[in-house]
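Student: test case, fold it:
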Amino acid sequence: MTNSEIVDLLELTGRLMELHDRDTFKTRSFQTAAFNLDKSTADLSNLPVEELVKLQGVGKSVAQKIREIAETGRLTDLDELLAETPPGVLDMFRIKGLGVKKVRTLWRELGIDNLHDLQVAGENGEIAKIKGFGASTQEKILAALEFLQEQQGKVRMDKAAMIANLLRDELTKHFERVEISGQVRRKAQEVDTVQVLVQTNNPVSAMLTLGQLPNLEQNELESSPFAWRGKLAGFDVLVEILLYPAEQINRQLFINTAADAHLKQAGPGGTSLLQSAYTGSYVAENQSVDQVENAIYERAGLPYIVPEMREDEFAFRWARNHRNDELVTWDDLRGTLHNHSTWSDGKQSVADMAAYCRKLGLTYFGIADHSKTASYAGGLDAERVRQQQIEIDRLNAGFGADFRIFKGIESDILGDGSLDYDDETLATFDYVVASVHQTLTMSFEKATTRLLRAIENPYTTILGHPTGRLLLAREGYPIDHRAIIDACAEHNVIIEINASPYRLDIDWHWIEYAIQQGVMLSINPDAHDFAGLLDMHYGVAIGRKGGLTKAMTFNTLTLEEMSEYLQQRREQIRK
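Tutor: Here you go, the predicted model:
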């Protein structure tokens, strides 16, 4: 059991105990333990009770529960609670804004125990009549239900890649060649079909093999002699395994990777990419995938487009002025600027995060812990800012000229668009990431005005996750992207591509306009631990999808260039 799995079970137990009005003290003990252990770097599954109780928020009773989870993969208390809870009530917790108390009220007072009945009650106006809800809450619930329905059956980019890799690893034990294709290969931020191609000259035998593999659950009605369709146990997303002989698999890898809108694009002679793929001969011995795909584009009279960009006609507009080797890559990144530590809600210290960055070959690490308004995340008041900066000075004194920690902060954008520190405190930072974290329900005009004022603040260096969205969980607040990007161009503000697969915000469709306006983008992991730093891979993928070049990526600047840039910005503010 991983730490996150253990914490999830503790958190769910605490939530259901509260739902069922269990002993308040015991309920709080589970909730407190889950909250504190979420930041723990200790290997919970391998710690004995006497070591677990030394961790913050963990008493002897909860420590024993953790041991039960680690040894059995289950928790008896939770199993009993789940037996008393309709599955649909658990689904109601997915609705943003519905906490335990509201879910309990809906269940107990209206008898609502599933999402369908919740929607009907909202449409009939019954929810608004309940004390403590009202028309506004009812409207938000209905909007959240609509959003969830639209996202059903989808997974984020990171989970899709994990599923695809699991499939490939298993299938390569049985088949000569297996290729990840479709949305996963072109790095879609949300995936509704995880697709792999299998090379075989005997589809009947291949289907029999697939039918014997563990964890594959076939949908026979949706399958065909050459296409296995179903799910991987434990994941609510369609899995598609397509069977092709050796002479077809390269062309089919191209066809299945590209979106329909991309395949319809035609060259000067009128030949579309789809026509080129089907009419050309691409079966030469030992031809690589790259050779075949290049030949398909060449036959159509079109420039080669990298897999990430095979969405629509945008890639060909981009290609008129750019080369593929201009696109940003992981190796181009020189540092990282939006990261958290144990000073706020991170899991590792500043020193450890910086050391891991050095191992990754980066030359600078920017710490941007939460600011004072984010008290729920251990945000730093002015005194703690000063203490952290003293620590950073001490750490920097131990580095050579090839590495540096920059002093940043993720300053909350308040409701009126101001930042949550005075100018004297803001002036102590090397840079400021300005982000919205609270009061996310805003009109188009309110959200845009709020961000515009933050951008106008001379201390704002980077605009963090501009829409505040959480993929598959929460829509972003509506903003006038053009006005925001134009303002960033006017005030020399960088826009973040938040590389967390939960966010990927700003959306890739706006990268082209930002570049046209001369606005640089920073691929920021918003990392809270070592693994989070690697999320920059997702940011690179989304950046490439939107045509982001190395030249327009802020954190491809060298250490010397970044130091000079930030120093000049501070000097301009002082003038």
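
Student: contacts and neighbour counts: CA atoms only from here.
Tutor: OK.

Student: spatially central residue for the protein, please.
Tutor: With distances taken as C-alpha atoms, centre = their mean, P501 lies nearest the centre of the chain, 1.5 Å away.

Student: for comparison, sequence B:
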Amino acid sequence: MTNSEIVDLLELTGRLMELHDRDAFRTRTFQTAAFNLDKTTADLAQLSVDELTKLPGVGKSVAGKIREIVETGHLTDLDELLAQTPSGVLDMFRIKGLGVKKVRTLWQELGIDNLRDLKLAGENGQIAKIKGFGANTQEKILTALEFLQEQQGKVRMDKAAMIANVLHDELIKHFERVEISGQVRRKAQEVDTVQLLVQTSDPISAMKTLDNLANLEQNEPESSPFVWRGKLEGFDVLVELPLYPAEQINRQLFIQTATDSHLQQVGNGGFPLLQIAQTSTMAEVEAETAEVEAAIYARAGLPYIVPEMREDDFAFRWASRHRNDELVTWEDLRGTLHNHSTWSDGKQSVADMAAYCRELGLTYFGIADHSKTASYANGLDSDRVRQQQLEIDQLNAGFGQDFRIFKGIESDILGDGSLDYDEATLATFDYVVASVHQTLTMSLEKATTRLLRAIENPYTTILGHPTGRLLLAREGYPIDHRAIIDACAEHQVVIEINASPYRLDIDWHWIDYAMQKGVMLSINPDAHDLVGLLDMHYGVAIGRKGGLTRAMTFNALTLTEMSDYLQRRREAKIK
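Tutor: Next up is the predicted model:
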């Protein structure tokens, strides 16, 4: 049992207790414990009841519940609540803006216990008539339902990669060659099909082998003699396992990785890339995948395109101006600038985060904890800012010339576009990441105006997660991307590629435009713990998909270059 699994069960228990109007005090004990334990770095599964009670927000009763979860894998209290709750009511908690009280009202007053009935009630105008709801809430519910329906059966990049790797490790025990392909190899930010190519000369036997694997559930109507389709137990996303002989697998890996749009690019002789790939005569069995793919592009008279960029014809336009070796890589990153610590809502100290950065071979670590308005995230007031900066000074004194912690802040962009803090406090930071966290429901005009004012602020160094989106969970607010990027170019503001697989914001489609305007992009993990720092791998993948070059990657600057850049900006503000 991981900490997150334990916290999820406690949180769900508290939510269902509130839904069923159980004792308010007991309900709060579960909710408080879940809130506090979400921030702990202690391994909850290894702690005794006495040790658990020493943690903030954990009494003896909840400590006992945690031990029950660890030892049995479930919680009796939760099992009883789940037995009294229709599964469709649980689905309603996924609707943005529907808290426990509203879900309870919909269930008890309208008898709605599933998303289908919720949609019908909204379309019929019944929700708007309920006290405390109204037409505006009804419209938001319908919009959220439509968004959820569009995301059904999809997983984020990180989960897709995990599923693909689990499948690969299992399948390779039974087949000579297995290759991760399709959307996962192409590093798609949202994946609806996890595809792996399986090498076999005997499809009938291969199908029997797949059917006998414990965690695979076949969808027989959707499968065919040469393609197994189904799901991995516990996940809703489609799994597709095409079967190919050895002499075809390399060319099929190329074909299955690229989108149809990319494969329709016309090459020599007026033939599309797909046709050239299908008729490739290269001896594939002995060749490496890269050799075969390079040979296909060469035969078509087209430049070689890396797997991440095989989305459409954009890659060929990009290749007319750039070389593949210009694309950013993990090795190019020299530091990281958007991270959180225990000073706000992070799980590790500044010292621990910095130490791990050094282990990763990075030469600088930027702390950007939440600002004072973000009270929900324990945002720093001016006094705590000074205390944190003193701590950073002490830590920096212990480093040599090859590593440094930069003093940053993730300043909330307030409703009118101004930044949190007065100018005197803002001036104490090495850099400022300006981000929107509250009042996310905005028109295009209002959101754009709000961001433009923040960009014009001389203290803004980096524009954080520009649309505020959460992939598969929340649409971003609409913005005029061109106007925002143009303003960043005018005011020399860097744009963040938020590398968290939950965000990946700014969207990769806008990276090339930003580069053309001379705007640098910073691959920021938005890390709240040590593992979160590794999310920069996802940011690199998305950066490469959008054609991001090493030269235009802000945190590819060396320590000296970054120090000089930030110093010049500070001097310019003083002037």
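
Student: TM-score of the superposition?
Tutor: Here the TM-score for the pair of chains, by TM-score structural alignment, normalised by the length of the first structure, is 1.00; 575 aligned residues with a C-alpha RMSD of 0.6 Å.

Student: circling back to that earlier point, any idea how far the residue nearest to the centre of the first structure is from I392 of the first structure?
Tutor: Note on P501 of the first structure: its distance to I392 of the first structure, by C-alpha to C-alpha, to the nearest Å, is 29 Å.

Student: ditto for N202 of the first structure
Tutor: Taking C-alpha to C-alpha as the measure, N202 of the first structure falls 62 Å from I392 of the first structure.

Student: neighbour count winner among these two?
Tutor: I392 (18 against 12; other C-alpha atoms under 10 Å).

Student: what about the nearest residue to the more buried one once chain neighbours are set aside, neighbour count?
Tutor: In space, and not counting its chain neighbours, I392 of the first structure is closest to I405: 6.7 Å by C-alpha to C-alpha, 6 or more residues apart in numbering. Using other C-alpha under 10 Å, I405 of the first structure has 23 other residues around it.

Student: do Q84 of the second structure as well
Tutor: The burial count assigned to Q84 of the second structure is 11, neighbours taken as other C-alpha under 10 Å.

Student: quick check: it vs N114 of the second structure, distance?
Tutor: 14 Å.

Student: over to R321 of the second structure?
Tutor: Counting by C-alpha to C-alpha - R321 of the second structure and N114 of the second structure are separated by 52 Å.

Student: so for the two, which residue has more residues nearby?
Tutor: The neighbour comparison of R321 of the second structure against N114 (other C-alpha under 10 Å) goes to N114, with 16 against 7.

Student: ok, the more buried one - contacts?
Tutor: Shown in contact with N114 of the second structure (C-alpha atoms under 8 Å, 6 or more residues apart in numbering): P86, S87, G88, V89, D91, M92.

Student: so which of those is surrounded by the most neighbours?
Tutor: Of all the contacts of N114 of the second structure, the highest neighbour tally under other C-alpha under 10 Å goes to M92, namely 24 neighbours.

Student: in contact with it, which residues?
Tutor: Counted by C-alpha under 8 Å, 6+ apart, M92 of the second structure has contacts L98, V103, N114, L115.

Student: hang on, the second one packs against R94?
Tutor: No: the pair V103 of the second structure and R94 does not pass the contact test of C-alpha atoms under 8 Å, sitting 10.5 Å apart.

Student: looking at these two, which is more packed in?
Tutor: Between V103 of the second structure and R94, V103 has the larger neighbour count (other C-alpha under 10 Å), namely 20 against 15.

Student: what residue of the first structure takes the place of that one?
Tutor: Under the alignment (TM-score structural alignment), V103 of the second structure pairs with V103 in the first structure.

Student: so that match touches F93, yeah?
Tutor: Yes: between V103 of the first structure and F93 there is a contact under C-alpha under 8 Å: 7.2 Å.

Student: and I542 of the second structure, which of the three is it?
Tutor: helix (DSSP: H, G, I helix; E, B strand; the rest coil).

Student: what is the burial count for the closest residue to it other than its chain neighbours?
Tutor: With sequence-adjacent residues excluded and distances taken as C-alpha to C-alpha, 6+ apart, I542 of the second structure is closest to W508, at 6.0 Å. Counted with other C-alpha under 10 Å, residues neighbouring W508 of the second structure total 20.

Student: could you do the one 3 residues further on as well?
Tutor: Neighbour count of I511 of the second structure, defined by other C-alpha under 10 Å: 25.

Student: measure the residue sitting furthest away from the middle of the first structure to G301 of the first structure for me?
Tutor: Relative to the centre of the first structure, the most outlying C-alpha is that of G269, 40.9 Å out, by C-alpha atoms, centre = their mean. Going from G269 of the first structure to G301 of the first structure by C-alpha to C-alpha gives 7 Å.

Student: same check on T467 of the first structure?
Tutor: Taking C-alpha to C-alpha as the measure, T467 of the first structure falls 39 Å from G301 of the first structure.

Student: between the two, point out the one with more neighbours.
Tutor: Counting neighbours by other C-alpha under 10 Å for T467 of the first structure and for G301 shows that T467 has the greater number, 22 against 18.

Student: identify the residue nearest the more buried one in space, chain neighbours excluded?
Tutor: Per C-alpha to C-alpha, 6+ apart, closest to T467 of the first structure is G476, 4.7 Å.

Student: ok, now S418 of the second structure?
Tutor: What sits nearest to S418 of the second structure in space, not counting adjacent residues and going by C-alpha to C-alpha, 6+ apart, is A454, at 5.8 Å.

Student: surely the one you found touches I413?
Tutor: Yes: counting by C-alpha under 8 Å, A454 of the second structure does reach I413; the two are 6.5 Å apart.

Student: what about the helices in the stretch 251-400 of the second structure?
Tutor: Remark: helices assigned in the stretch 251-400 of the second structure by DSSP state H, counting those that start in this stretch are 260-263, 273-278, 289-300, 314-319, 350-359, 382-397.

Student: spit out the contact partners of E217 of the second structure.
Tutor: D211, G230, K231, L232, E233.

Student: of the contacts of M92 of the second structure, which pair is most distant in space?
Tutor: The largest separation in the contacts of M92 of the second structure, counting by C-alpha to C-alpha, is between L98 and N114 at 13.5 Å.

Student: coming back round to it: ok, so of the contacts of M92 of the second structure, who is nearest V531 of the second structure?
Tutor: L98 (31.0 Å).

Student: the closest one: how many residues sit nearby?
Tutor: L98 of the second structure has 17 neighbouring residues, counting by other C-alpha under 10 Å.

Student: now it. Nearest residue, chain neighbours left out?
Tutor: Leaving aside its chain neighbours, L98 of the second structure sits nearest to M92 (7.4 Å; criterion: C-alpha to C-alpha, 6+ apart).

Student: could you do G301 of the first structure as well?
Tutor: G267 (4.8 Å).
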